[in-house]
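*Asks:* Compute the structure for the input listed below.
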Amino acid sequence: MTETTFSALGVPAPLVASLAAEGKTTAFPIQVDTLPDTLKGRDVLGRGKTGSGKTLAFSIPLVARLGGALAGGRRRPGRPLALVLSPTRELATQISAVITPLAKAYDLKTTTIFGGVNQSRQVNALNEGVDIVVACPGRLEDLMKQGHVTLDAIEITVLDEADHMADLGFLPVVTRLMNKTPKSGQRMLFSATLDNGVDKLVSRYLRNQVLHSVDEANSPVAAMTHHVFVVEGALAKRALVRKLASGTGRRILFTRTKHAAKKLARELTAGGIPALDLHGNLTQGIRDRNLAAFAAGDVRVLVATDVAARGVHVDDIELVVHVDPPAEHKAYLHRSGRTARAGKQGEVVTITQPSQRKETEELLRRAKISVRPRAVTADSPAVVELVGEVAEIVMPVFAQDQSRRNRPTGVRTSGGGEVARRGAHDGGREGSKPRSGRSQSGRSQSGKPLGGKPKGGKSQSGKPLGGKPKGGKSQSARGQARNAARGGAGGARGGAGGARSSKRTRRG
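*Replies:* Just a heads-up that it's a prediction; the model follows:
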C-alpha cells in the first residue's frame, strides 16, 4: 500500500516539522481519509477502531485552523477557542499530550479539565487564558456553573470516543455542553460505533457531515494475533498469568475488578516481576504516576481494569492479557486495542477455564474474532514461544527492611511495596500507606511505636519507667546482666515480628 505523507495531505509546514520531530511522517488510513475535509473546516464523522490514529486525525486540523484561518485576537480569560470532550481522565491527558507539541508551533496554549483533582490549577489556567481545552464533561460543566468558563467563543468542537461517553452515561451532559457552543463552529465526532445514542448526537450537532470509516482490512488493529488459552483450576491460571507477565516487553493484564487488579500487581511484584495497578480506587496522582512509569519503561507490566481500556495510549505494548474475560464484546475490542498501535504487531491472550468456555466463545463471536481455544499450562510450547525472552527477576525491597537513607530508588505499587530497580525514577514515596493506616516510619521493626513511652508506660522488661526499681534498691550487676539477656531475646522476638510484619505488608 502506498504511503501518504502529511505534507501531501495539505498539513501546514510548521505542523509537518513538529510531527517529523516525533518520527511521524506518514499518515494512517483514517488520517488520509479525514484530513482533506477537516483542514477545510467541514464537519466530519470518523469511525475507526481503537488504535487507528483518530487522536492525530482531529488534533492536526484543530491546531492548523486555530493557528491559520481562525487566528487573530488576544486570549480572553475563561473563553477558549477549541474544545475536545473525552470520556476519561487518562484519555484527556493522552489527547493533551498529542495536541501540546503541535500547539507550540503556533504559540497556542492547552489545558486539561477533569475531576478527581483539585480544581484550582484548572481555574488558574482558564483565568490566564487558554486556546484549547481538553475536558471530561462532568468537571467542565461544574466550572461553567461556577462561572469560570464559557463556551460561546468555541470555533471547533471534538467529541472523542463518543460511544464510550454514551456507555458511561455522559450523553445528557454532553448535550448540555454542545448546546452552549456556537452552531456555526466546526464539529468533529470520532467513535468506534454509533450505538447507544451516538447517532442522535450526529444528527443533532453535525451539519452536512462527511462520513469516513476505516474498514477492518486497512486498520492497524488488524495486525493483532488472538489466542485463547484454557487452563484447569486457579493454581494453573495463576502460573500461566505469571509466565505471560515475565517477558521483557510492555504488557497489560486486564482484570474485571479493582480488588483483583491490586492483588495481582502485588503478587507479581512480590514474586520478582515489578507491576503497577491502574483502577478507579487510586487517586488521580497515583494513576498518573503509574501510567507515566509504565509509558517510560520503568515498569513493564500494568495490571488494569476497564478504566484503562481507553486511557492507555502507549506505543510498543507487545501483549494484552485478558486475565478475566470482559463482560461484553466492545470491552474486549477496546482492551485488545492497547496493543498493535501505530502500525505495530501485537498479541492478545484470553485466559479462560472450562466453565467459562461457552461464554468466551460467544464473546469472541460477537467481536468477530475467529480463534480456536487451546488447553495449555504455563510450560506449554505455545506459551513459551509467545513470551519469548524472560526478563531478569527483580525482588522487592520493602520500607521496613531498609532505612530511608539507604533505600534504593524505585517505583511503588498501591500495596505499599517498593521495587528496587537500577535506573528507575525515585517515585517510591508516592504510593499509599500500609494497610494498618500508619506510616511505616512511625513503628519499629517489632511493630512497636517509635518515640514516647511503650504501651502502659512500662519498659520492655515490664518494669515502670523512671524512678527506683521495685523495693527501692538499685539494680545489681547480675540483674543488669539478666535484663540484658532478656533484652536480647526480646530483640530476637522483635526481629521475627518484623519479618511477620513484612509478610503482612506484602499480602495486605
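*Asks:* CA only for contacts and neighbour counts going forward, please
*Replies:* OK.
*Asks:* residue contacts, the nearest residue to residue 170 once chain neighbours are set aside?
*Replies:* The shortest distance from residue 170 to any non-neighbouring residue, by Cα to Cα, 6 or more residues apart in numbering, is to residue 137 (7.1 Å). Contacts were defined as Cα atoms under 8 Å, 6 or more residues apart in numbering; by that measure residue 137 touches 85-87, 114, 170, 173-174, 177.
*Asks:* change it to 10 Å
*Replies:* Under the criterion of Cα atoms under 10 Å, 6 or more residues apart in numbering, the contact list for residue 137 reads 84-88, 113-115, 165, 170-177.
*Asks:* one more, for comparison:
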Amino acid sequence: MNHPDDSGTADSGATRGGPARPGATTPALPPAGSFADLGLPVEVLRTLSESGVREPFPIQAATLPDALKGRDVLGRGRTGSGKTLAFGLPLLTRTAGRRAEPKQPLALVLVPTRELAQQVTEALAPYAEALRLRMATVVGGVSTGRQVAALRQGAEVVVATPGRLHDLIERNACRLGRVRITVLDEADQMCDLGFLPQVVEALDQVHPDGQRMLFSATLDGDVDQLVRRYLHDPVAHSVDPGAARITTMEHHVLVVHGPDRYAVVTEIAARDGRVLLFLDTKHAVDQLTRHLRASGVHAGALHSGKSQPQRTRTLAQFKNGQVTVLVATNVAARGLHVDDLDLVVNVDPPTDPKDYVHRAGRTARAGGSGRVVTLVPAGHRDETRRMLAEAGIEATVTKVRSGEAELSRITGAKAPSGIPLDGGAAPARPKNTNAPFRGLGTSKDPARGGGGKSRKAGEARKLAEARKAALVRRNG
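*Replies:* Model (predicted):
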C-alpha cells in the first residue's frame, strides 16, 4: 500500500539540479506532478486508481522520473514514506514484457526482515499481476520447498531476505546473473543486522550493467561503502527521516517506580484501541505476553524466535483487531504498517537513537496522529535523555504510578478485566493499585517466604536454635 510516514517534501542537491553525491555528474530530472505525467503503462495507472492512489508522495514524485529512465537512485527516508512504490513501479514497469527462465529472476528486492518482505510483496502484487509478472518471496522461517519450486517455475521479480537468498544460491536454486534491476530497501538495517556479506555477495552476482536503487534511513558506515562501490552516477533524493519533525506525533517519557512497572504496562495494554509494546529480548516479550493474556488482555507476541506462520498470523490478528496489543522486539520496528495505530510504548527504552526513530515511525503514519511513550526507571533518566537528544526528540517527562489519572490521560490506561484468556489463574495484583507491583514469579504466601522481615526472623530463629543445640552437645 502507498502509506507515507509524513508529509515532508523531497529535498536534495540532485532535485535542485546539482550532483547527487561525490562523483555524480548527471543532474536529476524535475519531480513529477502526477502519475499520468510519467508515461506509466495504462495497466499500472488503472491499478493505482483502483487502489485509491491519486497523487505521488514526495519521495515518489522525486525519484520516479529518474528511476523510470534507468538511473541508479539513492533514496533517504524511513519506512512508510512511500518508498515501496517509489522503487516498485519503475522495477515492474522496466521488467514488463520480459520472461524469466527457471531459477533466473530478472529483478531483485533485498529487505532485512520477513515482515518487510511480505509487506513489499503484498504492496506490489496488484501491479505485478496487472503487468503479468510473476513474483516470488524468499525468506527464512518457512520451508524452502515452495520457494525453490517458485524459482524453478520462473519468477521475474524476487523479494528476499539476504540470509535465505544466500542459502538458495548455495543450493544452486537461484542464479542472479540475469538480474538487471536490484533494490536494497532499508539498507542500514541490513548492515546493522550483519547481512553485509550476503548483500555484497548478491550485488557481485547481479548483471554488472544493471540498475541499482538503494533506500536507507542513514548513509553512514557500511551503507556509504555500498553506495560508492555499487551505484554508478546515482541521483539522490530524500524525505526527512526524523520523527522529531512530525507535528502530529507526541513524545512522552514516563518515569516509573521499578516494582510498579508491570502494573503500569498492564494498564496501558488494557486501554481501548491498539498499542505496540517494544521490549529488548524474546524472553521478555514472551513473558509479558503471557502475563497480559492472564490479565485478560488480548496480546500477541512477535519476535525472531517465532515461526513465519506464527508471525504472519499474529500480525494479521493485530491488523484486524483480534489482537489489540502487539508485544515485539525490534523486528517490528521497520516495515510494519497498521492503520490507526496511535500509541507505541517503549517498555524497554532503546539505547540507539535510530531504534527510537524507527519504533516511533509505527505511529502517526499517513498524516495521522500518535503518541510515543517511553517507560524509564528513575535511575535511567539521564541515559534516556541523551538518547532522545541524539534523535532530535523533545519529550514531555512525567512521573506516573499505576491507577493514577495522569497515566490514563497520557496513554488511555485502565484496569484490565483480570479474566484469563487461556485458562488458569489470574496473575497476582496488589490490592492497592498504587502499591508496588510484585510482577511475575512472586508470591504473598508467607509459607513461601514472601515477606522480607518474616524471612529474616525465621533465619535468625534457626541460627539461635543451632547455637543452642551446639552448646548442649558441647556440655554433654
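*Asks:* tally of neighbours for residue 39 of the second structure?
*Replies:* Residue crowding around residue 39 of the second structure was assessed by other Cα atoms under 10 Å; the count is 10.
*Asks:* Residue 65 is in contact with that one, correct?
*Replies:* Yes. Using Cα atoms under 10 Å, residue 39 of the second structure and residue 65 qualify as a contacting pair, with a distance of 9.4 Å.
*Asks:* still on that earlier bit, tell me the residue in the second structure aligned with the residue nearest to residue 170 of the first structure.
*Replies:* For residue 137 of the first structure, the equivalent position in the second structure is taken to be residue 162, counting by TM-score structural alignment.
*Asks:* what's the answer for residue 180 of the first structure, then?
*Replies:* In the second structure, the position corresponding to residue 180 of the first structure is occupied by residue 205, as judged by TM-score structural alignment.
*Asks:* can you confirm residue 260 of the first structure is in a helix?
*Replies:* Yes. Counting by DSSP: H, G, I helix; E, B strand; the rest coil, residue 260 of the first structure is part of a helix.
*Asks:* ok, it touching residue 324?
*Replies:* Yes. Judged on Cα under 10 Å, residue 260 of the first structure makes contact with residue 324 at a distance of 9.4 Å.
*Asks:* Overlap of the contact sets of these two?
*Replies:* With contacts defined as Cα under 10 Å, 6+ apart, the residues adjacent to both residue 260 of the first structure and residue 324 are 254, 305.
*Asks:* Residue in the first structure paired with residue 176 of the second structure?
*Replies:* Residue correspondence to the first structure (TM-score structural alignment): residue 176 of the second structure is matched to residue 151.
*Asks:* That match and residue 109 of the first structure, how far apart?
*Replies:* 16 Å (Cα to Cα, to the nearest Å).
*Asks:* Of these two, which one has the most company?
*Replies:* When residue 151 of the first structure and residue 109 are compared on other Cα under 10 Å, the one with more neighbours turns out to be residue 151, at 20 against 17.
*Asks:* Apart from its neighbours in sequence, what residue is nearest that one?
*Replies:* For residue 151 of the first structure, ignoring the flanking residues on the chain, the nearest one in space by Cα to Cα, 6+ apart is residue 181 at 5.3 Å.
*Asks:* Next: residue 415 of the second structure.
*Replies:* In this structure, residue 415 of the second structure finds its nearest non-sequential neighbour in residue 267, 5.2 Å apart by Cα to Cα, 6+ apart.
*Asks:* The one you found: neighbour count?
*Replies:* Here the count is done by other Cα under 10 Å, and residue 267 of the second structure has 22 residues near it.
*Asks:* before we move on, which element is it in?
*Replies:* Mapping residue 267 of the second structure onto the secondary structure by DSSP states H and E places it in helix 261-269.
*Asks:* elements contacting that helix?
*Replies:* Helix 261-269 of the second structure is packed against strand 249-256, strand 275-278, helix 282-294, strand 325-328, strand 343-346, strand 370-377, helix 405-411, with contacts defined by 3 or more Cα pairs under 10 Å, 6 or more residues apart in numbering; DSSP states H and E.
*Asks:* which residues in the first structure does the longest one align to?
*Replies:* Okay, so that is helix 282-294 of the second structure. Under TM-score structural alignment, the match for helix 282-294 of the second structure in the first structure covers residues 258-270.
*Asks:* a strand runs through residue 236 of the second structure, doesn't it?
*Replies:* Yes. The secondary structure assignment for residue 236 of the second structure places it in a strand, going by three-state DSSP.
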